[in-house]
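Asks: pasting the structure only:
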C-alpha cells in the first residue's frame, strides 16, 4: 500500500477492476456476486493494489449487463442487496482498499420508473428527463445520429405518443436529458446516495456522452471513410460524431460533480475517473479542466489502441506527457471489460512486458481482474454469445464476451468460480489447473508471481509511485525505455517489445556519472533480482527490466 506524504492517495495508487458477473459466484447460480467479491478480497489485498473499481451491480433488466440501470440506488438481486454492498465496503476498507463504483449518467434502462412515466404521455412531468422529438418531415428519425450498438438509428419511434426518443446505445437504454434541471438534481442525488454510504469515488461511464448539441444537428460524414475511432464499429464509423457526444457543455457537468466530491472531503479523497473514448489527445486532456477542476483523471485508453511497436508506444507516452495540463496526473490501462485481453492482443510473453510497463509508467494504473494471470480471451461459440454488441456486430468482431469470461481460481470443479455442476454464465478462457490463481500462487516465474513482485516494488519505490519520468529516445529499435526519478535517486526501465535480443549500450541511455554496474530490481525473465547488471546489457527476447541507477 502507498502512504506518500501529502499527495492525494490516488496519485500513488493502483486500481483493480472487478467485473462482478465474472469474479466469484458465491450463491452458485453461475453468475458472480458481491458476496463472491467479499470472499476473494484477500487475494486482491494480497496483490498489493490500493483500490477496487467495481463495475455495475445496480438493479437492471441486464440488456447490457448492468449498464442499463432501472434503479440507481439499489443492488440487483442477482448480485445481492444493499446490506451485502455495505459489508463489502466495510471489508474492503478494513483491508486498506478504497472502493470506486460506476456512475452512469448518459442513460437509464427503458424499464426505469422515470422512463415508464415519461412514456405515459407528452404532458407528464418526467417527459423532459429524456430526449424526445417529433418525426422528420419524411416521418423518419429527427436526425442522422447512429447507435453505437449496431450502427442503426439512435432514435426509436414511440407510437402511442407519436415521437422519437434518443438512445446512443440500445433502444432499451434511452438517453437522459441533462439540459433538464430535474435530471441534474436527481442524478447528483444518486451520487450523494453512494457517497453517503462511504464509497471513495466513481468511474464515470461514457463520460463524454451526456451533453449533446442542443440543436440536434446532423453529424457530418467521416472524411474519406476514415474511422472515427481506432477499431471498427460498423456503420457507426461512417460519421464524425461531433454533435451526438463530446459537447463542450460536458465540462460544466464535471465541474459540478467535482464540487460535489470536494464537499465531502476537500483535497481530493473522493474522486471521479472518466471513461473518455477520445483519441484526439488534446481534446481528451480537456476533461481534466482548465483549473484541474473536472475529472481527477480521464482514463487513457491509448495502450489499448496503439500498435505494439516501440516507436508507437514511445510516441504515445510522449504525446500524453505533452498534452497534460500543468499539475495533471495521467492514468494508464492495458485491459478492461470492453477490450480484448492483453494476453490475446500481444501474446502471453509480451503480456508480461505490458504488465511491467503498466506498473512502472508515471501515472495511476488500472489492472483488469485476470490480467494478473495473463488470462486470454475465451472462445465463445455463437450459441453462447451474451453481449448485445456481439449479437448485433458479429460481422465486425465487436462482442465483448471473450474478455469477460469468469476468473480462474483453482482446479476444483467450477474453477473455484462457481460450484461443482454449475454452468458459468460464460465459458472459461483456459485450463484452471494451469492458469488459475491456485496454480500460479508461489510458482516462480508465473504471471501472478511477477505481478505481485512488481506491485511490491512499486509500493517500495517512490520513484515509481510519484517520481518524474524521462523518456529515452536513442535506444535500439524495438526497445522502449525511460527513467523514473526523484531527487538523488533514479530507476531505469527497459522493455524489449520484440522476440529477439537487443543490446543496450551507454550511448542510448543519456545517463550521467559512472557506467554502472546497475542493480537489477525486477525482470520479466528469470534473471535473479536483486543483482548487479553492467553495460552493454543484452536485453532478452520479450524481456523487460527495472534497474536502480542511483
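Replies: Structure's in. What do you need? Note that the structure is predicted; figures quoted are calculated from it, not measured.

Asks: for the rest of this, base every contact and every neighbour count on C-alpha atoms.
Replies: Fine.

Asks: mind listing what the closest residue in space to residue 48 that isn't next to it in sequence touches?
Replies: Of all residues not flanking residue 48 in the chain, residue 455 sits nearest, at 5.7 Å (CA to CA, 6 or more residues apart in numbering). Counting by CA atoms under 8 Å, 6 or more residues apart in numbering, residue 455 touches 47-49, 359.

Asks: residue 455 belongs to a strand, doesn't it?
Replies: No - read with DSSP: H, G, I helix; E, B strand; the rest coil, residue 455 is helix and lies in no strand.

Asks: distance of it from residue 15?
Replies: 11 Å (CA to CA, to the nearest Å).

Asks: which residues do those two both contact?
Replies: What both residue 455 and residue 15 touch, as defined by CA under 8 Å, 6+ apart, is the set residue 49.

Asks: quick check: residue 539 touching residue 493?
Replies: No - if you go by CA atoms under 8 Å, residue 539 and residue 493 don't touch, sitting 11.4 Å apart.

Asks: of these two, which one has the most company?
Replies: The residue with more neighbours, out of residue 539 and residue 493, is residue 493; 23 against 19, by other CA atoms under 10 Å.

Asks: residues contacting that one?
Replies: Counted by CA under 8 Å, 6+ apart, residue 493 has contacts 360, 481-484, 544-547.

Asks: try this one next to it:
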C-alpha cells in the first residue's frame, strides 16, 4: 500500500529503455524521442508506470552515452529538447512517470569543463577534476572498473602536462565531487530537468560518489554528504521526485545509502540479483532466503529496485568462487559469454534457453519479491544478445542503417537480435 502520493515509486513497475536502440521514427537507423512518444500506448498496455531513460545527452558515443559532454541537451540524433518535453507531457497524460540517468561521477573528456581544465591551470574548472604532476601508483582498492580494458586509473594529458584520475575509461575523467562548485553545478543540472517535468533520477555510480578519489587517502569526512545534498535539493524542488541509486556494495553497507530516510529513495538491488541468478542456476531457494535475511530493512518511504537483468554485465562478483562456478556452468559455459572476471554478458531469454515457462517463472518471482520491479526493454519479447559485439555491447545493441518504421498500433521493434540469435563467438571483450 502506498502511504502518500509521494511514494508512488513503491507501487510502480519501471521499464528501462535505451532510447537510441528502441524505435526509429525518422528512418535514420537510430531510435528517437518521436519514436518513443509514439510507443507510449504500447507501454500503457504493458502496465508500465515509469520509464527510466538511459543517457540521451550529447556525447562522443564511446560508452553508450555515459560519456556526457553536455548535461543540458539532447543528442541531436535522438531529437531536440522540444521533443523531450513533448515526450514527458505525453507520458504524463497516460499516467507514466519519467526518470532519467544522472551521470555525474565523470564526464566525457570532450566536455567543455574538462577542455577548459586541461588548457588553463588557473581555470575554475581545473579543480572540477583530479590531477597529479607525476603518475601515481595504482591504489589497491581503487583499480579500474573495467579490468582488461583499462590498466590504470591515471592518464597523462599533454595539454595539462599532468595526469588526471578516472575509475572508468580514460576518456571519462572523474569529477571532483568534494569540490563545492561541482556540487552546485550538479544541483543546477537536477533543477533543469525537474523544470522540464522529469519525475526523478537514476544516480549512476552512486557507490563511487561516496568514496575517496584521486590522491586523497582514508575515508571522506562525510561520505554521504553529497547524496544528502541531492536528496534535500530534489525534495525542496519537487517533493514527489525519486532518486534511484546504483550502489553495488556489500549488504552491511547498503543501509547507509538510504540514510535516515534522507538519502536515496530506491536502491538497485545487485545483491539480490546475484543470488536470484544463483537460485535459478541451482534450482533452489536457499540463496534467496539468505540474501533477504542479510539485506537491511529500508526506512519508511524507501525500498529496493529489483531486476533480473540490466544493460550492464550480470554481476555475480558478490558470490563465492564455488557459487560463481555454478552460475557460469549453467548460464555462461563459454568464456566469451563472461566479462570482467565478475559477470555475464548475456540477456535473460537466452540465459534461460528461451524457455517461456522458465522466463515466466523468473518474472513471477521478481514481481513477488519485496520492492519495485525493473524490466529491461526487449525482455517482454524475449530479446537476445549478440556475442559478436565487444564487451557490454552484447546486451546494449548498437544502431546502424535504416530501420523500417513500426506502426503505432504495434509493439516497437528494438534494433537487436532475437533470443535465438547467432552464437558466433568473440575471444575477448573490448571497446
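Replies: Received, thanks. Source: prediction; values computed, not measured.

Asks: what's the TM-score here?
Replies: Once superposed, the chains reach a TM-score of 0.79 (TM-score structural alignment, normalised by the length of the second structure), with 369 aligned residues with a CA RMSD of 2.6 Å.

Asks: show me what the residue nearest to residue 48 of the first structure aligns to in the second structure.
Replies: Under the alignment (TM-score structural alignment), residue 455 of the first structure maps onto nothing in the second structure.

Asks: one more: residue 302 of the first structure?
Replies: Aligned partner of residue 302 of the first structure by TM-score structural alignment: residue 271.

Asks: so that match belongs to a helix, correct?
Replies: Yes - using three-state DSSP, the assignment for residue 271 of the second structure is a helix.

Asks: any idea how far residue 308 of the second structure is from it?
Replies: Here the criterion is CA to CA. By it, residue 271 of the second structure lies 11 Å from residue 308 of the second structure.

Asks: which residues does residue 303 of the second structure contact?
Replies: Going by CA under 8 Å, 6+ apart, residue 303 of the second structure touches 10, 265-267, 371-372.

Asks: how about those in TSV, adding secondary structure?
Replies: Converted to TSV, those look like this (three-state DSSP):
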residue	secondary structure
10	helix
265	coil
266	strand
267	strand
371	coil
372	strand
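
Asks: which one of the residues you listed is nearest residue 173 of the second structure?
Replies: Set against residue 173 of the second structure, the nearest of the contacts of residue 303 of the second structure by CA to CA is residue 267 (24.9 Å).

Asks: and that closest one, how many neighbours?
Replies: Neighbour tally, residue 267 of the second structure, other CA under 10 Å: 27.

Asks: what do you get for the one 4 residues further on?
Replies: A count of neighbours around residue 271 of the second structure, defined by other CA under 10 Å, yields 25.

Asks: how about residue 358 of the first structure?
Replies: Neighbours around residue 358 of the first structure, by other CA under 10 Å: 22.

Asks: just residue 256 of the first structure next, same as before
Replies: Residues lying near residue 256 of the first structure (other CA under 10 Å) number 15.

Asks: go on, residue 27 of the first structure?
Replies: Residue 27 of the first structure has 17 neighbours, counted by other CA under 10 Å.

Asks: and what of residue 306 of the first structure?
Replies: Counted with other CA under 10 Å, residues neighbouring residue 306 of the first structure total 13.

Asks: please apply the same query to residue 266 of the first structure.
Replies: Residue 266 of the first structure has 11 nearby residues by other CA under 10 Å.

Asks: contacting residues around residue 124 of the first structure?
Replies: Contact analysis of residue 124 of the first structure by CA under 8 Å, 6+ apart lists 117-118.

Asks: gap between it and residue 257 of the first structure?
Replies: 28 Å.

Asks: how about residue 407 of the first structure?
Replies: Taking CA to CA as the measure, residue 407 of the first structure falls 34 Å from residue 257 of the first structure.

Asks: and residue 127 of the first structure, by the same measure?
Replies: 24 Å.

Asks: which elements pack onto the longest helix seen in the second structure?
Replies: Identified as the longest helix of the second structure according to DSSP state H is helix 180-195. Contact here means 3 or more CA pairs under 8 Å, 6 or more residues apart in numbering; DSSP states H and E; on that basis helix 180-195 of the second structure packs against helix 225-237.

Asks: on contacts alone, who are the packing partners of the next helix or strand after the helix it packs on?
Replies: Where DSSP states H and E defines the elements, the next helix or strand beyond helix 225-237 of the second structure is strand 242-245. In this structure, strand 242-245 of the second structure makes packing contacts with strand 200-203, strand 266-268, judged by 3+ CA pairs under 8 Å, 6+ apart.

Asks: what's the closest of these to residue 220 of the second structure?
Replies: strand 200-203 (19.4 Å).

Asks: with the first structure overlaid, report how far the closest one is off on average.
Replies: Averaged over the aligned pairs, strand 200-203 of the second structure sits 0.4 Å from the first structure after superposition, using mean CA distance after the TM-score superposition for the first structure.

Asks: following that strand, which helix or strand comes up?
Replies: Next along from strand 200-203 of the second structure, by DSSP H and E: helix 206-209.

Asks: distance from the chain centre to that following helix, please.
Replies: 12 Å (CA atoms, centre = their mean, to the nearest Å).

Asks: what about the helices in the stretch 1-150 of the second structure?
Replies: Secondary structure of the stretch 1-150 of the second structure, counting by DSSP state H, counting those that start in this stretch: helices at 33-38, 40-46, 81-93, 112-119.

Asks: need the ones you listed in a markdown table (columns: mean neighbour count and distance to residue 135 of the second structure).
Replies: Formatted as a markdown table, the helices of the stretch 1-150 of the second structure follow (neighbours: other CA atoms under 10 Å; distance: least, CA to CA, whole Å):
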| stretch | mean neighbour count | distance to residue 135 of the second structure |
| --- | --- | --- |
| helix 33-38 | 23 | 43 |
| helix 40-46 | 17 | 50 |
| helix 81-93 | 18 | 41 |
| helix 112-119 | 19 | 16 |
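
Asks: can you lay out the ones you listed as a markdown table showing distance to residue 23 of the second structure?
Replies: Shown next, in a markdown table, are the helices of the stretch 1-150 of the second structure (distance: least, CA to CA, whole Å):
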| stretch | distance to residue 23 of the second structure |
| --- | --- |
| helix 33-38 | 5 |
| helix 40-46 | 11 |
| helix 81-93 | 13 |
| helix 112-119 | 31 |
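
Asks: out of those, nearest to residue 394 of the second structure?
Replies: Checking those against residue 394 of the second structure by CA to CA gives helix 33-38 as the closest, at 22.4 Å.

Asks: that closest one against the first structure, how far on average?
Replies: Counting by mean CA distance after the TM-score superposition for the first structure, helix 33-38 of the second structure comes out at 1.1 Å.
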